[in-house]
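Enquirer: Structural data only, the sequence is not supplied:
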């Protein structure tokens, strides 16, 4: 309670009011503007004496240098990343082109293999057809020969029967004489 009474007395007396404090000559300690000016100049003097502006400037320069080095490093990293990206894109294009060449080559080989297989199949079919035709011709010739032989055998047998039935001794003698004469004519 005592503190509140001191403040209230000071406030009532007008001692602590700013209007009364700035009255009087400027170069007196009673003038608050002058006292504030002197305090400010002393503060600046202390700052200069302890080289605070140089330290602040050095700190700011160091901070600026750190920021600049970080920016340079970021720029270098960005350029490196771009070069890596370009390298990978180039490699990807190369690999894509190589894959396309491999696929095209495989298609060409497949087409050539298919053509070769067709040619081989045609040749195989032609060989088999020729072999079959040869077998058919051989079988046909064999069948014709067998039929001729059989027909000749049957004809000879039938002729024997006919000749035997119609043959008399007189006709047999005449046939023998004619055959001898024919053989003699052919030999001379």
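Expert: It's in. Just so we're clear, the structure is a prediction, and the values are computed from it rather than from any experiment. Residues are numbered from 1 along each chain as shown.
Enquirer: From here on, just use CA atoms for contacts and neighbour counts.
Expert: Will do.
Enquirer: need the helices for this protein, in chain order.
Expert: Counting by DSSP state H, the chain has helices at residues 2-13, 18-21, 32-49, 52-166, 169-187.
Enquirer: Including mean neighbour count, could those go into a markdown table?
Expert: Formatted as a markdown table, the helices of the chain follow (neighbours: other CA atoms under 10 Å):
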| stretch | mean neighbour count |
| --- | --- |
| helix 2-13 | 11 |
| helix 18-21 | 12 |
| helix 32-49 | 13 |
| helix 52-166 | 12 |
| helix 169-187 | 11 |
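Enquirer: Put this next to the first one:
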């Protein structure tokens, strides 16, 4: 009996014990359970991936909406700023126009006052010069006669 015979006998006994204890079924069942667990994990991973893609798409959509809204807010602010600048320019122009008109009126009034003052001074000087000339040339009798003639002329016009 050589060693090969005993190795073969030991192998047959080992295989008999393995089949008697249903080790191939247990190993198959264990492998099936593991395959099912792996399949479930793959399905869960696939579901999670789809959910994450949906969330990513939703967040990207929200980001685009937020960017659009921010752009609209910036545009509205620019329009409002332009309106404020235009309104300020118009108010400034109106103010300058009113102030210019007021200044021109004051200048015109000052001019008229100055002309009237010069005329008044000229009339006063002319009257004084005429009185001085007439006082030297006219006698009192002639003055009385001129006065009486003027008085009669006024009375005749009143009647």
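Expert: Yep, that arrived. Here the structure is a predicted model, which means the values were calculated and not measured.
Enquirer: what does residue 51 of structure 1 align to in structure 2?
Expert: By TM-score structural alignment, residue 51 of structure 1 lines up with residue 22 in structure 2.
Enquirer: For residue 15 of structure 2, see how far away that match is.
Expert: 10 Å (CA to CA, to the nearest Å).
Enquirer: again with residue 77 of structure 2
Expert: Here the distance between residue 77 of structure 2 and residue 15 of structure 2 works out to 87 Å (CA to CA).
Enquirer: same deal with residue 34 of structure 2?
Expert: Here residue 34 of structure 2 is placed at a distance of 24 Å from residue 15 of structure 2 (CA to CA).
Enquirer: got it, and residue 61 of structure 2?
Expert: Here the criterion is CA to CA. By it, residue 61 of structure 2 lies 64 Å from residue 15 of structure 2.
Enquirer: same question, residue 148 of structure 2
Expert: 175 Å.
Enquirer: Give me the most central residue, structure 1.
Expert: A centroid search over structure 1 (CA atoms, centre = their mean) returns residue 96, at 4.9 Å, as the residue closest to the centre.
Enquirer: In structure 2, what range does stretch 83-90 of structure 1 match?
Expert: Going by TM-score structural alignment, stretch 83-90 of structure 1 lines up with residues 54-61 of structure 2.
Enquirer: mean per-residue distance, the matching stretch to structure 1?
Expert: For stretch 54-61 of structure 2, the mean deviation from structure 1 after alignment is 1.4 Å (mean CA distance after the TM-score superposition for structure 1).
Enquirer: Work out the gap between that stretch and the centre of the chain.
Expert: 31 Å (CA atoms, centre = their mean, to the nearest Å).
Enquirer: what does stretch 88-96 of structure 1 give?
Expert: Distance, stretch centre to chain centre, for stretch 88-96 of structure 1: 9 Å (CA atoms, centre = their mean).
Enquirer: ok, now stretch 141-158 of structure 2?
Expert: So, by CA atoms, centre = their mean, the centroid of stretch 141-158 of structure 2 is 84 Å from its chain's centroid.
Enquirer: Tell me which residue of structure 1 is positioned farthest from its centroid.
Expert: residue 170 (107.5 Å).
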